[in-house]
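> below is the sequence, then the predicted model.
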Amino acid sequence: MSPALPAGDPVPEDGSLPATAAEGAADRALAMYLHVPFCRVRCGYCDFTTYTAEELGGAGSGSSRAGYAAVAAREVEMSGRVLADAGLPARPVSTVFVGGGTPTLLPSGDLVGLLGAVDRVHGLAPDAEVTTEANPDSVTPASLAELAAGGFTRVSFGMQSSVPHVLATLDRTHDPARVPDVVRWAREAGLQVSLDLIYGAPGESRADWRASLEAALACAPDHVSAYALVVEPGTRMAGQVRRGELALPEQDDLAAKYEDADALLTAAGMSWYEVSNWAARPDARCRHNVSYWRGDDWWGVGPGAHSHVGGVRWWNVKHPGAYSARLVSGRSPAHAREVLDDEARLVERVLLGVRLAEGLPVDELPPAGRALLPGTVADGLVREPAEVPGTDGAARVVLTDRGRLLADGVVRRLLGW
């Protein structure tokens, strides 16, 4: 099971926000994240808020798949009231991301209905990006066509690997031979396609990883995400590692696999725009994730979902039954929240902004970080600050290739830690 929720300050039962949340809102985009907490099988490495049918019990618990979309739509309605009551200006939603879990375990009509609720409450921007995650074994040509007809523009398939023994270690159940088919079906429906990959699974060789990259590229995706496996405490895989049943790779192996990913994806014409993400074209970047990295506002709907509006961050109760009960009784499903102070907001701005290919304006670094900048340049971790085409004209800090491998350490240095 996923870990306990963090502690925080109490949230009013109506979910109301402090007046400070409205400050500067006109300059921030509004995004929506819709969480679908259902999976057929729990992967051993996963610590997300997800549940199998066996874990949830009967439909009478208020947590059934059949009734989930209607319950989640109540939170969408609540988001409209809360933002308006806090004095935030009406803003159309620029991006919607449906994640999980496996969102496409719900009927496509339910997902389209949830998107309709977002449009009814907030409105969708004319060029809104609307993405759903999907497992390759959870879609059909008909379901993808229904999503596209209902307003979805993009699908992100959890490919993870093309190598059967790696998929087995990760507890992934799909047949890797199905990936080219689902990509083709999505394209025929008019959807952009992203493929999500994971490297560093126990027992994965560099040849295995390169085979997965080549298989992904053979599908000509619009976008690829490649993340190093992180084994979180409390997961089944963490127990296997602790007992010596699985051995995790060395850091040098992970670095080599990242370099393999960047080399192969770049050679195929894709460009990195965030440390773990590559796009075939600028318009294929995941605008929803960019919204997170730039510090925009987003409302997370669903059990365990996190939200951030104007420096206020909150997170929902995790169990679908408790989530449903709160909304049905007219209460906010939020478990707790925190109001970020200036220091915390600065840390997040540097942490997230430095990971982008566009970098971070030098004048947004704290004084201690600016003082350490020449040495960071000399160590080959960031480029000499300069203007980045397409940005605001300010001199920016941009990671070098070596700096991307050591991004967390670079961030600590730029914060003066």
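All right, it came through fine. Numbers count the residues shown, from 1 in each chain.

> only C-alpha atoms from now on, for both contacts and neighbour counts.
OK.

> right, and the helix or strand after the strand or helix carrying His165?
Per DSSP states H and E, His165 falls inside helix 164-169. Reading on from helix 164-169 to the C-terminus, the next helix or strand found by DSSP H and E is helix 179-189.

> what comes up buried for that following helix?
179-180, 182-187, 189 (16 or more other C-alpha atoms under 10 Å).

> buried residues in the helix holding His165?
Going by neighbour count (16+ other C-alpha under 10 Å), the buried part of helix 164-169 is 164-167, 169.

> kindly report the same for stretch 255-262.
For stretch 255-262, by 16+ other C-alpha under 10 Å, it's 255, 257-262.

> swap in stretch 52-62?
56, 62.

> show me the contact partners of it.
Contacts with stretch 52-62, where a contact means C-alpha atoms under 8 Å, 6 or more residues apart in numbering, come from 38-42, 63-64, 320-321, 324-325.

> regarding that stretch, how distant is the last residue from the first?
Stretch 52-62 has an end-to-end distance of 14 Å (criterion: C-alpha to C-alpha, to the nearest Å).

> ditto for stretch 183-194
9 Å.

> so how far is that stretch from its chain's centroid?
Centroid displacement of stretch 183-194 relative to its chain, using C-alpha atoms, centre = their mean, to the nearest Å, is 20 Å.

> same question, stretch 67-87
Taking the mean of its C-alpha atoms, stretch 67-87 sits 21 Å from the chain's own mean (C-alpha atoms, centre = their mean).

> and if you look at stretch 62-72?
Distance, centroid of stretch 62-72 to centroid of chain: 22 Å (C-alpha atoms, centre = their mean).

> before we go on, here's another structure to hold up against the first:
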Amino acid sequence: MPSVLPEGEPVPADGGLPPSASDGAEDRPLGFYLHVPYCATRCGYCDFNTYTASELRGSGGVLASRDTYADVLAEEVRLARKVLGDDPRQVSTVFVGGGTPTLLPAADLGRMLAAVGAEFGLAPDAEVTTEANPESVDPAYLAELRAAGFNRVSFGMQSARRHVLEVLDRTHTPGRPEACVAEARAAGFGHVNLDLIYGTPGESDEDWHASLDAAIGAGPDHVSAYALIVEEGTRLARDIRRGEVPPTDDDVHADRYLIAEERLSAAGYGWYEVSNWATGPAARCRHNELYWTGADWWGAGPGAHSHVGGVRWWNAKHPGAYAQALAEGRSPGVGRELLTGEDRRVERVLLELRLADGCPLEILAEQGAKAAAQAVRDGLLEPGPYAEGRAVLTLRGRLLADAVVRDLVD
């Protein structure tokens, strides 16, 4: 979760939502995001809401403890049940992210999942994912996760080259993520993802080819590949500003993306979102699709964001403040916004345009529709889908996705 929270109106102490939030709920999937804010070390590029043991020492006391975290988070799940009242929907996706969720015992992650199941019920085909650091799991841990009900795991690989991992302050050993894929398969996980980052200072084309080859060779059914974004306030940003590390390069990012598309497509992975490839529809991350299509999700944990029926809210960032609110019977939410119809239309364009299915032209405003027609002429949108009423990015359009989106939301 991002480390900087937006401003917004106060969240009611009981976390209550306006009646309009339940309108049409039966037609929307419901998911849960469970945030685990702990990391063994802080990666130099990361600005997520995470904390190492030294950062928490003396700050929040027992309330911020990893030992009690699963029980604290379960309290928010019970709060969600009270807020959503008699909403009959079962949960279709659960995603445990961080931080490093697998720093907690597998039994704790299982208890968090069990709390969701006890309060809401899990759909029979529910997708249940956890992120994992390759060095924080072993075959026994993965088997315990699978027994607890997890059926998808996402490993942070980032790169196959040690010198690239060192720039990112990643501590795992090259080769370990690939071994984790085999261990997850042996434990019974049907779906496995590897996360990659491209464009790290000092990474060569050869390095990127090696990372893609290693990821593909491991045999996951899903690969995510993200351009490195240097966030202000991170150690990497400071190193670049001091000239100790070269800056990132947009042209390099574009070249690396084209390499990823070529290699992944040749290996049988199809893109379904600008930064995500899967071996088929069943291998797509349904939880992320829930975000991208404007469904409902409850984000539990420090700094987590939620969205239900056009209401978005976010929790206190610090684990101690988060736990204190729940201990006092209050919502940990510290701000929220009620999205207007126009807000939701714009978000649909922003998110759905990044998908392989694109967004319907009918949701574009007049200027956006004109921009879409021009984008087809410029080779940024596919002409076939456009003729059928959808805006779908071409490969060149994917390279310029942010600019295309800006034009179409007008």
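Right, received. Where do you want to start? Being a predicted model, the structure only gives us computed values, none of them experimental.

> now the TM-score, please.
Put the two chains on top of each other and the TM-score (TM-score structural alignment, normalised by the length of structure 2) is 0.97; 408 aligned residues with a C-alpha RMSD of 1.5 Å.

> picking up where we left off before, most widely separated two among the buried residues of helix 164-169 of structure 1?
Pairwise distances across the buried residues of helix 164-169 of structure 1 peak at 8.7 Å for Pro164 and Thr169 (criterion: C-alpha to C-alpha).

> residue in structure 1 paired with Gly99 of structure 2?
Matched by TM-score structural alignment, Gly99 of structure 2 corresponds to Gly101 in structure 1.

> tell me how many other residues surround that match.
Look at Gly101 of structure 1: counted by other C-alpha atoms under 10 Å, it has 24 neighbours.

> likewise Glu384 of structure 1?
For Glu384 of structure 1, the count of nearby residues is 18 (other C-alpha under 10 Å).

> same check on Cys46 of structure 1?
Cys46 of structure 1: 21 surrounding residues under other C-alpha under 10 Å.

> what's the answer for the one 3 residues further on, then?
By the other C-alpha under 10 Å criterion, the neighbourhood of Thr49 of structure 1 contains 23 residues.

> what about Phe95 of structure 2, distance to Ala325 of structure 2?
Distance of Phe95 of structure 2 to Ala325 of structure 2, computed by C-alpha to C-alpha: 23 Å.

> of the two, who's got more company?
Phe95 (25 against 17).

> ok, back up a step: now distance to Ser156 of structure 1 too, for the buried residues of helix 179-189 of structure 1, in a markdown table please.
Below are the buried residues of helix 179-189 of structure 1 laid out as a markdown table (distance: C-alpha to C-alpha, whole Å):
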| residue | distance to Ser156 of structure 1 |
| --- | --- |
| Val179 | 12 |
| Pro180 | 13 |
| Val182 | 11 |
| Val183 | 10 |
| Arg184 | 13 |
| Trp185 | 13 |
| Ala186 | 10 |
| Arg187 | 12 |
| Ala189 | 14 |
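
> just the closest of the residues you listed to Ala149 of structure 1, please.
Comparing those against Ala149 of structure 1 with C-alpha to C-alpha places Ala189 closest, at 8.2 Å.

> check which helix or strand covers the residue lying closest to the closest one once chain neighbours are set aside.
For Ala189 of structure 1, the nearest residue in space outside its immediate sequence neighbours is Ala145; the separation is 4.9 Å by C-alpha to C-alpha, 6 or more residues apart in numbering. Using DSSP H and E, Ala145 of structure 1 sits in helix 141-149.

> the very next helix or strand once past that helix vs structure 2 - mean distance after superposition?
On the C-terminal side of helix 141-149 of structure 1, the nearest following helix or strand under DSSP H and E is strand 154-160. With the two structures superposed, strand 154-160 of structure 1 lies on average 0.3 Å from its match in structure 2, counting by mean C-alpha distance after the TM-score superposition for structure 1.

> can you list contacts of strand 154-160 of structure 1?
Under the criterion C-alpha under 8 Å, 6+ apart, residues 129-136, 167, 176, 179, 186, 191-199 lie in contact with strand 154-160 of structure 1.

> taking the residues you listed one by one, which sit in helices?
Judged by DSSP state H, those include 167, 179, 186 as members of helices.

> and the residues you listed as TSV, adding distance to Val398 of structure 1?
Listed next are those as TSV, based on distance: C-alpha to C-alpha, whole Å:
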residue	distance to Val398 of structure 1
Leu167	35
Val179	34
Ala186	35
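
> which one of those residues is nearest to Glu387 of structure 1?
When these are ranked by distance to Glu387 of structure 1 (C-alpha to C-alpha), Ala186 comes first, at 37.9 Å.

> counterpart of that closest one in structure 2?
Under the alignment (TM-score structural alignment), Ala186 of structure 1 pairs with Ala184 in structure 2.

> where does the strand ranked longest in structure 2 end up in structure 1?
For structure 2, the strand with the greatest residue count under DSSP state E is strand 122-132. The alignment of strand 122-132 of structure 2 onto structure 1 (TM-score structural alignment) spans residues 124-134.

> check stretch 195-210 of structure 2 too.
Going by TM-score structural alignment: stretch 195-210 of structure 2 matches residues 196-211.

> residues in contact with that stretch: which ones?
Under the contact criterion C-alpha under 8 Å, 6+ apart, stretch 196-211 of structure 1 has outside partners 156-163, 166, 169-170, 212, 224-229, 246-249, 253-254, 257, 260-261.

> of these, just the buried ones, PyMOL syntax please.
Here is the PyMOL command that selects the buried residues among the contacts of stretch 196-211 of structure 1 (16+ other C-alpha under 10 Å):
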select buried, resi 156+157+158+159+160+161+162+163+166+169+170+212+224+225+226+227+229+246+248+249+253+254+257+260+261
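
> quick check: the residue nearest to Ala189 of structure 1 vs Asp137 of structure 1, distance?
Going from Ala145 of structure 1 to Asp137 of structure 1 by C-alpha to C-alpha gives 16 Å.

> can you tell me what the residue nearest to Ala189 of structure 1 aligns to in structure 2?
Counting by TM-score structural alignment, Ala145 of structure 1 corresponds to Ala143 in structure 2.

> list the buried residues of the strand or helix carrying Ala368 of structure 1.
According to DSSP H and E, Ala368 of structure 1 maps onto helix 367-378. The neighbour-count check on helix 367-378 of structure 1 (16+ other C-alpha under 10 Å) flags 369-370, 373, 376-377 as buried.
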